[in-house]
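Asker: Here is a sequence with its predicted model. Questions after.
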Amino acid sequence: MKPTRLALHLIAAYALLALTNFAHADSTSKRILFLGDSLTAGYGIDQREAYPALIGAKLKASGLDYDVSPAGLSGETSAGGLRRVGWVMQKPADILVLALGANDGLRGIKLSDTKKNLQGIIDFAKKKNPDIHIVIAGMQMPPNLGEAYTSEFREMYPSLAHENEATLIPFLLEGVAGDPELNIADGIHPNPAGHEIVAETVWKALEPLLK
């Protein structure tokens, strides 16, 4: 049977992460894991221009000894993230940047299920490393999904951060969403200039945890 495009993306993503883990298997560096969807994967651009890679460059420039493990997968939901967290965390992380949930919202998935899945990912990460720092990247939904749903979705992230004593990024796409000059042609995913702004937003949340 000919592999589907999604299967090929999965194979490529897992292979990339496996190579990353192998390359740093004997490293004493601390590890930052970015678990997310197409925004984290750098959909539509070179992965070297995506925000996790830009964070890696900032770490190197700052002389900070951290390995960056990007685990973004286009189309990923919170349920998908929960299914693969055991695989991507075979090697424990010191910081987890959790950037999932947007595809749940766009699909109208019940938010109680989304929150439960995200909590499951956090619980697994803490079990692997009780001292791990969790960074939760919040997202927002377009108003056409209804005021009640968009409001509940927006508040889900601060609630998770509060309940888990995690660092909150209120909106991952702050200053980028809706700006055609900062997004690729689909109007949803950041272009390289947009990812530079996303990287700055993430860096502000990460920097205090690195010292």
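Answerer: Arrived safely, thanks for sending.

Asker: only C-alpha atoms for contact and neighbour calcs from this point on.
Answerer: Noted.

Asker: And the strands in the protein?
Answerer: If you assign secondary structure with DSSP state E, the strands in the chain sit at 30-36, 66-72, 95-99, 133-137, 167-169.

Asker: of all those strands, which lies closest to A18?
Answerer: strand 66-72 (9.7 Å; C-alpha to C-alpha).

Asker: also this one, for the comparison:
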Amino acid sequence: MHQYISKFIPAAFLLLCFYACGNPETKTETIVESETTETPTEEKKIILFFGNSLTAGYGIEQDLAFPGLVQDRLDSLGKDYKVINGGLSGETTAGGVSRIDWFLEDEPAIFVLELGGNDGLRGIQLSETKKNLETIIDKVRTKYPETKIILAGMQIPPNMGTDYTQEFQAIYPAVASEKNVELIPFLLQNVGGIQELNLPDGIHPTEAGHKLVLENVWEHLKDDV
């Protein structure tokens, strides 16, 4: 973790996160109408990515953000899935709790939760962040018990102090364990803090960065699609 933190540009990182996706006609003539039997189209299974600007693809075309790249890979493999990008720039876990119900009209086969980074950068009480993540998971599981839930782990730079930073990172494995959901240990592994893989703000991945995030996510999707 310390190796990752040391690579950030803390000032730029913190500043920008505060600004932080008819019926057929019946003829009267004595004609027997032929009945056409249509095979109903089977609805595609849904993968819902629910997060902040990282999911939304801040600074690049949304199709080039990692959820869009997941869709491209599924299509290339002939997998019958529809990816929904529920990312919103600047979103906190509290905001996620307030809007999650809007995204649960249709049952997702897989739900990927990517929130908390903005909480940490704003110094929100860690117990509140943890509670909100658990609430979102509970809402999904209560409505759709069969949905697979994946939690994307996050890390933050040490602007709020070493203790806060370490405790923030520990939230994700704790929630994953307590709620029995799969954990991506660090969504931005091999991307976060690497200048050439991030936009000038030092926060959001470039197109090349999102391609690496795709691989981090795909490791946790490939056996279930």
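Answerer: Okay, I see it. Just so we're clear, the structure is a prediction, and the values are computed from it rather than from any experiment.

Asker: For the strands of the first structure, give me a markdown table that also has mean neighbour count and distance to L8 of the first structure.
Answerer: Shown next, in a markdown table, are the strands of the first structure (neighbours: other C-alpha atoms under 10 Å; distance: least, C-alpha to C-alpha, whole Å):
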| stretch | mean neighbour count | distance to L8 of the first structure |
| --- | --- | --- |
| strand 30-36 | 22 | 18 |
| strand 66-72 | 23 | 14 |
| strand 95-99 | 24 | 22 |
| strand 133-137 | 25 | 27 |
| strand 167-169 | 23 | 31 |
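
Asker: possible to save the ones you listed as JSON lines with distance to Q47 of the first structure?
Answerer: What follows is the strands of the first structure, written out as JSON lines (distance: least, C-alpha to C-alpha, whole Å):
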{"stretch": "strand 30-36", "distance to Q47 of the first structure": "13"}
{"stretch": "strand 66-72", "distance to Q47 of the first structure": "9"}
{"stretch": "strand 95-99", "distance to Q47 of the first structure": "16"}
{"stretch": "strand 133-137", "distance to Q47 of the first structure": "19"}
{"stretch": "strand 167-169", "distance to Q47 of the first structure": "22"}
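
Asker: who wins for proximity to I121 of the first structure among these?
Answerer: strand 95-99 (8.6 Å).

Asker: tell me the contacts of the residue nearest to the spatial centre of the second structure?
Answerer: Against the mean C-alpha coordinate of the second structure, by C-alpha atoms, centre = their mean, the closest residue is F49 at 3.3 Å. By C-alpha atoms under 8 Å, 6 or more residues apart in numbering, the contact set of F49 of the second structure is T55, P67, V83, I84, N85, G86, G87, F111, V112, L113, E114.

Asker: And it? What does it align with in the first structure?
Answerer: Applying TM-score structural alignment, one finds that F49 of the second structure aligns to F34 in the first structure.

Asker: ok, now how distant is that match from G108 of the first structure?
Answerer: From F34 of the first structure across to G108 of the first structure, the span is 24 Å (C-alpha to C-alpha, to the nearest Å).

Asker: What of D37 of the first structure?
Answerer: Noted for D37 of the first structure: a distance of 16 Å to G108 of the first structure, by C-alpha to C-alpha.

Asker: Pick out whichever of these two has more residues nearby.
Answerer: Of the pair D37 of the first structure and G108, D37 is the one with more neighbours under other C-alpha atoms under 10 Å, namely 25 against 11.

Asker: how much space between that one and A57 of the first structure?
Answerer: 21 Å.

Asker: got it, and I136 of the first structure?
Answerer: Counting by C-alpha to C-alpha - I136 of the first structure and A57 of the first structure are separated by 21 Å.

Asker: how many neighbours does P145 of the second structure have?
Answerer: P145 of the second structure, neighbours per other C-alpha under 10 Å, totals 12.

Asker: Contact partners for it?
Answerer: Contacts of P145 of the second structure (C-alpha under 8 Å, 6+ apart): none.

Asker: what does it align to in the first structure?
Answerer: By TM-score structural alignment, P145 of the second structure lines up with P130.

Asker: F186 of the second structure too?
Answerer: Counting by TM-score structural alignment, F186 of the second structure corresponds to F171 in the first structure.

Asker: Correct me if wrong: that match contacts M141.
Answerer: No. Judged on C-alpha atoms under 8 Å, F171 of the first structure makes no contact with M141 at a distance of 10.5 Å.

Asker: Read off where stretch 180-188 of the first structure ends up in the second structure.
Answerer: Using TM-score structural alignment, stretch 180-188 of the first structure lines up with residues 195-203 of the second structure.

Asker: Having no further points to raise, I will conclude here.
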